[in-house]
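Colleague: with the sequence up front, the predicted model follows.
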Amino acid sequence: MSETEADLSPVGLSLCDGAFKTLSAAFDRANGGFGGAPKFPPSMTLEFLLRYWKRSGDQEAIQIVRKTADSMAAGGIYDQLGGGFHRYSVDAFWLVPHFEKMLYDNAQLARIYLHLYQAVKEPFYRRIAEEILDYVLREMTSSEGGFYSSQDADSEGEEGKFFVWTPKEIRQALEPDDPEPFLDYFGVTEDGNFEGKNILKISRKDSLYNALDDRVAKAREKLFQYREKRVKPFRDEKILTSWNGLMLAAMAEAAAALNNQNYLDAACKNADFLLNLHTTFSDGAESEIRVFRTLKSDGKPIQGFLDDYANLADGLIEVFQCTGKTHYLKVARLVAERMLQDFWDEENGGFYYTAKDSEELIVRNKDIYDNATPSGNSVAADILLRLARFFNDEKYERYANATLRAVARQIKRFPQGFGRALSAIEFAAGKVREIVIVGEAGNDLERAVRSEYLPLSIIAPVRSERDATIPVISGRVSINDRPTFYICENYVCQRPVTSVSAAIEMLEDF
C-alpha cells in the first residue's frame, strides 16, 4: 500500500465507543485496574479513557481512571518514600509489587498523573507526577543526560530488602520524633504485610487528597534519608533510545505544564544526548538520518528498530512544544521520513519492526500490541498525525490512518492491548485544534494554556525565531508586542487574543 493509495479517512470513533464498553465491563471496581492478579499499571488504557472522557463527557470513564490511579499511588506498587512505580503487583489490590523499577513504566505513568492533574486540578496527582520525575532525575539519569533502563528488585540477595521495614527500624530511624503518625498513615504493623516486614502503603485513603500532615511529611523525608544508607538495588545502565524517547516526552511535557526548569533542562539535555550519540546523518545529509537503539560497550551502535524511531520523534515533538525550538520539530520530521522509508509495509500497510536493510530475516515481524510499552505502530500513527498538523501535510495523515485501519479488527476484539492506538484514533477522528502562542518563554498566557489538558491539540510556541518553513507558525505575530494566542482548525484561525481569560474561554469552547 503506497502513500498515494492510502485513504485519508480515519478509523471511526465507534471503535472507541465499543472499546470503552469492553473496558468498563472488565474494570475492577473494588481495587481499580482491570482483571485480577497479577496487575500491571494500565498506563495506555488510562490515557485512552482520559481522552474518551474529554470528548464524550462520560463520567464513568474519568472515574475508572481516578480509581485506578488512586489505588496504585496509595499501594505498595508505588515507592512511598522515593517516588516511582515498581513493575507490577503480584496481588489484585496493588500492595505487594515485584520491586523492579522500569524506565518505561515511570515515563508513561508520569504522563498519566500529569494529565489527571491538568484535567481535574487535584494537587495529589501533581505530587505523584513530580515524585516520579524527581526519582528519575535522582536515580536514573547519567551525567551526559541519558536515562538508564531499570533498577533491580533485590539487594543483598533479597527481593525488596531495600524497600521494606519493621516498626522497630522506623522508630529507631525517626528518633527522637514521635513515629506514631507515620506508622498509622502508612499502615505499619508488627505482623507486617510482606514476609514479616512492611511495604509502605497509604492506609487512610479517605485523606488521600489532603496535604500530608507536617509530622508525616517530616518523618517521610527523614526515613528516606535513612534508607539512602542501605545497599541499593543494581541499576541497569543501558540507555535505550526507545525508552529514552518515552521519558523525554514525559519530562518535556511536565516542564511545560508545571513550568519546571529542572525538567526542561533534563529534557533538552536528553534530546541533545540522543541526537548527538544515538543518531547519525550519513555523509552529513540530514535526509539520511539513522537512529540507533543503543551503543555497545565498545561504543559501536546497534541499529534502531521501529519503536526507537517513533518514540524519539515523539519526544522531540514534545521538546518543541515546550521550547519553541524548531530544530527539534524538524529533526522529528526527518526521523519520521526515514521511518516511512525503511519500515513501511507497501503491501498491507502498517510498519515492520525491523528496517528493510537490517539483517536478512525469513519473516519481518510487526509489533502491533501495546503491552508494557507502546507498539511502534501505535506511536508511529500518533506522531504522524501530529506532524500532519504542524506541517499541513496530508501525506502523514494518510500513513497514520492506514496504520490504524490495519489493526482495527484486533482492537475491536481486544481493546486492552491497544491503548495507545485508541488514543491515536481519538486524535485522528476528533476535532483537533492548532494552538500557536507567540511570546517569550514562561509568559503568563502560555503557562495558563499549558496547565490545561488538551489531548486534541498541537501546540506551537513562537519565540523570537520566525521559521516560515513550518506552516503552523508561519505569519503568526504578536499583537502590540504582547504574548498572543491563536487557535485554529485546519489552519482556519479565530481572532487572536492577548488575555489569559480570553484564551481559556476559547479553549473551553472545544
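Modeller: Yes, it's here. Numbers count the residues shown, from 1 in each chain.

Colleague: alpha carbons only for contacts and neighbour counts from here, please
Modeller: Noted.

Colleague: for the spatially most central residue of the chain, pull up the helix or strand it's in.
Modeller: Taking CA atoms, centre = their mean, the centroid of the chain lies closest to residue 108, which sits 3.6 Å from it. Using DSSP states H and E, residue 108 sits within helix 103-120.

Colleague: also this one, for the comparison:
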Amino acid sequence: MAAESFEDRATADYLNEHFVSVKVDREERPDVDAVYMEAVQAATGQGGWPMTVFLTPDAEPFYFGTYFPPSPRHGLPSFRQVLEGVRQAWADRRAEVGEVAGKIVRDLAQREIAHQGAQPPGEQELAQALLGLTREYDPQRGGFAGAPKFPPSMVLEFLLRHHARTGAEGALQMARDTCERMARGGIYDQLGGGFARYSVDRDWIVPHFEKMLYDNALLCRVYAHLWRATGSDLARRVALETADFMVRELGTAQGGFSSALDADSDDGTGRHVEGAYYVWTPAELRETLGEQDAALAAQYFGVTEEGTFEHGRSVLQLPQGEGAFDAERIASVKDRLLARRAQRPEPGRDDKVVAAWNGLAIAALAETGAYFGRPDLVEAAVGAADLLVRVHLDEHARLARTSRDGRTGPNAGVLEDYADVAEGFLALASVTGEGVWLDFAGLLLDHVLNRFTDPGSGALYDTASDAERLIRRPQDPTDNATPSGWTAAAGALLSYAAHTGSEAHRTAAERALGVVKALGPRVPRFIGWGLAVAEALLDGPREIAVVGPALGEERTTALHRTALLGTAPGAVVAVGTVDSDEFPLLAGRPLVGGGAAAYVCRDFTCDAPTTDPERLGTVVGTR
C-alpha cells in the first residue's frame, strides 16, 4: 500500500486534505498495533497487515480493514473509494459514526480475559496439549498445519521440555524431525546461517527471505537445546551457525543486535527483488565454481534448470542430507559461493535495537557459547546486556522499547521487553556466575509485579499501569512470532523465584500460568511458551548450586558445565565460591572435603551434595 497508494500523488493529496494520517511502526508501538488489531479481528473475524483503521478524534475506531488495492479488484473497493466513503460518512452521519465507534470500544472493554482464581496447568492439561499438537503435526514435512509455515519455536521448546520431564518419545520425535526439515530447507540460509521469517510452502523450500532477530534467537536456543538432549551434529552446526549469523550480520557497533535484514535487495540491474541476494541459477554456479564443482553444488543444494523460485532461480537447500558428500570439497564449495554472494548488493538492515528481542538473543548466545566452548558468544551476550543497561534502563530501572546508534528511543517498554530482557539476564547469570545480572533481572521483575500485574486476579497486561492510555489496555497471553509477554513474564518470575526463594515471584508465576490451563488443551500451538513454563513448574524447577574453592578451578568448572547441560526443564544454575554473596542459592552450601560440590534442590530443599560431574549429570538429565 505504501508503493501503490501512499506514494501516489493524487491519493496522498486527498489523504492530506481530509484526514490526519498516522503510520504506526508496530515494532516501536506493539501496544497501539494490538488494540486496533483486536478491533479489526472482532469486527471482521480476521486480521493481518497492512492494517487500515479509521478513527474518531478520540482515537476510537469505526471502520477498518487490511489491504485495499489502488483500483477495485477481487471484490475489494479501491483505497480511494474507501477514503471517499469514510469522508462522506463523517460529513453526513457523524452522530451515527460516533455511536458505532463507542459501541466498538465498549465491546472491547468487555473482552477482559477471565482469570480470577485460575490454577496453573497440571499433568492432564499438558497431556491434552501434546495430543492436540500431535493431531496438527505434519509427519511428512515437520511443523504444524499448512502453508505458509512458520518456525514453531515456542512449541519446540515445550516438546523438548516435555520429553525431558516425562520421557515421551513422540514429543522428541516431533521436535527433532521439525528441526531437521527446517535446517535442510530453503528457510535456512545454507551458506551464511540463520533463518528466514517463514516458508511460503509446506515443505520449507521457498522462504519469505526477511531475517528477523527474534526468529534466529529463539531457533538458535532451540537447536542448542536439541543438541543438549540428543547430541545431534546437525543441531550443533545450526545452533552455532545461527549464533554466528546474529553476531556477524545483526550486531551493532554499540554491542546490541539489529532487528532485521530485508527480504529484497538490488538484483544487479537496479531493481529491488525479493531473494536476489540468496538465490542461484546453474549458470551462476558454473561461473563461480567451474563445471565439476558446479555439478556437485547443484546436486548438493538442489539447484535445477527449472528452479525452485522465480525465473529459473533456486533457493539453496539440502534435499539429500550431508552424509553422501565429501565434506572437505563441500566446505570449499560453500566458501567460494559465500565469497561470491558477498559481492552482490546486500539486503538493507533495520538497525533498530528492540529490548525484548535483544533479551532473547542474550539468552541464546549465552547458552550456546557455554555449551560449545565459545566464550566469544558469551561475550557478545554480555555486550548486548551491557547496552540494555546503559542505554535502555533509566535510573528507576524502567525500560525503553528501542534504541538506535546508542540513543534511547521515545517509547516505553511493554511487558515483553521486561520479561524477555529479564529472561536474558537470568540466563547470563547462570552461565557467567555474575550475580549482577540476577540483580538487574530482579529490578525488571519488580516492575512486572507492580506495574503490569492485576493485583486481584494475577492477570498480566501488555502495558504498564502508568503507560499512555489507549482505547483499551492490551492484554494477550498467546504467542505470536515471539513468546507472549504474559507467559514470558511467568517464566522469568518462576526462574527468579528459583534463584532467590521469593514466594511473591513464584506465586505471581503460578497465578499467571492459570491462563495456560484454559488455553493449553484448546490451542497449544499458540501458547507454546506458556506450556514450556508449565513444564518447568511441574519439575520444580530444579535449583542447582555449584560451589568451589575458586571460579575457573577444574572441578568447579566441570560441575558447572554439567549443570548447564542438564535437560531438567527450566532449571536454574548458580556458581560461585563458598563465601560468595551474589547468589542466594549458594548460601549455606559448604565445600565437600575442601573441594567443589554441586547441590540439586527444589524450593531450596536440597539432596545430598555430589562432587562427581557424572553423578550430577544423572540427576539433572545431562546426556
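Modeller: Arrived safely. Quick caveat: nothing in here was measured; it's all calculated off a predicted structure.

Colleague: rewinding a little: ok and the helix or strand that the helix holding residue 108 of the first structure is followed by relative to helix 103-120, angle-wise?
Modeller: The helix or strand immediately downstream of helix 103-120 of the first structure is helix 123-139, counting by DSSP H and E. Put simply, helix 123-139 of the first structure runs at 150 degrees to helix 103-120, going by axes from the mean of the first three to the mean of the last three CA atoms, to 10 degrees.

Colleague: so what's residue 339 of the first structure up against?
Modeller: 306, 309, 310 (CA atoms under 8 Å, 6 or more residues apart in numbering).

Colleague: so stretch 196-204 of the second structure corresponds to what in the first structure?
Modeller: The alignment of stretch 196-204 of the second structure onto the first structure (TM-score structural alignment) covers residues 86-94.

Colleague: what strand or helix carries the residue nearest to residue 570 of the second structure when sequence neighbours are not counted?
Modeller: Nearest residue to residue 570 of the second structure, sequence neighbours excluded (CA to CA, 6 or more residues apart in numbering): residue 536, at 4.7 Å. Element membership for residue 536 of the second structure (DSSP H and E) is helix 528-539.

Colleague: how big's the offset between that helix and the first structure?
Modeller: In the superposition against the first structure, helix 528-539 of the second structure averages 1.0 Å from its aligned positions (mean CA distance after the TM-score superposition for the first structure).

Colleague: how far off centre is that helix?
Modeller: 16 Å (CA atoms, centre = their mean, to the nearest Å).

Colleague: ok, and what's touching the next helix or strand after that helix?
Modeller: Using DSSP H and E, the helix or strand that directly follows helix 528-539 of the second structure along the chain is strand 543-548. The contact list for strand 543-548 of the second structure, computed with CA under 8 Å, 6+ apart, reads 498-499, 555-556, 559-560, 563, 571-578, 585-586, 589-591, 595-604.

Colleague: buried among those residues? Need that as a selection in ChimeraX.
Modeller: Buried residues among these (16 or more other CA atoms under 10 Å), as a ChimeraX selection:
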select :498,499,555,556,559,560,563,571,572,573,574,575,576,577,578,585,586,589,590,591,596,597,598,599,600,601,602,603,604
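
Colleague: excluding its backbone neighbours, what's nearest the residue nearest to the centre of the first structure?
Modeller: residue 43 (6.0 Å).

Colleague: residue in the second structure paired with that neighbour?
Modeller: Residue 43 of the first structure maps onto residue 153 in the second structure, by TM-score structural alignment.

Colleague: isn't that match right up against residue 222?
Modeller: Yes - at 6.9 Å, residue 153 of the second structure counts as touching residue 222 under the criterion of CA atoms under 8 Å.

Colleague: quick one: the helices in the stretch 201-350 of the second structure?
Modeller: Ranges of helices in the stretch 201-350 of the second structure, per DSSP state H, counting those that start in this stretch, are 213-230, 233-245, 282-289, 291-301, 327-341.

Colleague: sorry, back to before: cross the contacts of strand 543-548 of the second structure against helices and list the overlap.
Modeller: Those of the contacts of strand 543-548 of the second structure mapping onto helices are 498, 499, 555, 556, 559, 560, 563, per DSSP state H.
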